[in-house]
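**Q** Just a sequence and a predicted model for now, questions to come.
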Amino acid sequence: MAKPSPRDMALARQARLAGVVMAAAIVAWVVLGWMGREFGWDPRYAFLIDFAALAGFAWALIVTFRIWRQGKRDK
């Protein structure tokens, strides 16, 4: 089995980071949304939580797209 190149390892690290950000955004969005309803937070905080989750998803999507493009370019 061939040893992965440093570039492959860097792409794998970026992919793991994108996955962690997506998972954290989902968990934070659900938990904070529940807390907001449970404790009667002002609705503007719900929008803030939603936009923060969307920002995390957008960042992860951009990173994933860059990883995909880099993988196609290498082959």
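**A** Cool, got the structure.

**Q** Going by C-alpha atoms from here, please, whenever you check contacts or count neighbours.
**A** Noted.

**Q** And the longest helix along the chain, what's buried?
**A** Across the chain, the helix with the greatest residue count (assigned by DSSP state H) is helix 6-39. Within helix 6-39, the residues that qualify as buried are 11, 14-15, 18-19, 21-22, 25-26, 28-29, 32-33, 36, counting by 16 or more other C-alpha atoms under 10 Å.

**Q** Tell me the helices and strands packed up against it.
**A** Here helix 6-39 is seen to pack against helix 43-74 when contacts are counted using 3 or more C-alpha pairs under 8 Å, 6 or more residues apart in numbering; DSSP states H and E.

**Q** Show me what the helix it packs on is packed against.
**A** helix 6-39.

**Q** Next, the angle from the helix it packs on to helix 43-74.
**A** Using axes from the mean of the first three to the mean of the last three C-alpha atoms, to 10 degrees, the inter-axis angle of helix 6-39 relative to helix 43-74 is 170 degrees.

**Q** next, the one to line up against it:
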Amino acid sequence: MSVEHDKALAAKGRHIALVIAATMLGWLAMSLFIGPALGLAGRYALLFDFAALAGFIYAAVNIFQLWRMRQDSQR
């Protein structure tokens, strides 16, 4: 493996980690603290849940891509 390929794998891994962390923190903040403090209706909690689900699906797709990149580099 080349150094550039290793850096690309590491960068993609960091990106995935940031997406997961930001999604989780944003979801918790909006669902548990900001939404109730603003008096938002329960249907907005469902909207926040779907937004978090979309973020986690995006992260899962990227994890699969990272896994495939690592598998291809080992061949």
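**A** Done, it's in. Fair warning: this is a prediction, and the values are worked out from it, not measured in the lab.

**Q** picking that back up, the longest helix of structure 1: how far from the chain's middle?
**A** Taking C-alpha atoms, centre = their mean, to the nearest Å, one finds helix 6-39 of structure 1 lying 5 Å from the centre of the chain it belongs to.

**Q** same check, this time on stretch 61-75 of structure 2
**A** The chain centroid and the centroid of stretch 61-75 of structure 2 are separated by 17 Å, computed with C-alpha atoms, centre = their mean.

**Q** Going by neighbour count, list what's buried in that stretch.
**A** Of the residues in stretch 61-75 of structure 2, 62-63, 66 count as buried by neighbour count, 16+ other C-alpha under 10 Å.

**Q** just those residues now: which is nearest E4 of structure 2?
**A** L66 (14.8 Å; C-alpha to C-alpha).

**Q** show me what contacts that closest one?
**A** Contacts for L66 of structure 2 (C-alpha atoms under 8 Å, 6 or more residues apart in numbering) come out as 9, 12-13.

**Q** any chance of the buried residues of stretch 61-75 of structure 2 in a markdown table, with distance to F48 of structure 2 too?
**A** A markdown table is the format used below for the buried residues of stretch 61-75 of structure 2 (distance: C-alpha to C-alpha, whole Å):
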| residue | distance to F48 of structure 2 |
| --- | --- |
| N62 | 21 |
| I63 | 22 |
| L66 | 27 |
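
**Q** so what corresponds to S31 of structure 2 in structure 1?
**A** For S31 of structure 2, the aligned position in structure 1 is G33, judged by TM-score structural alignment.
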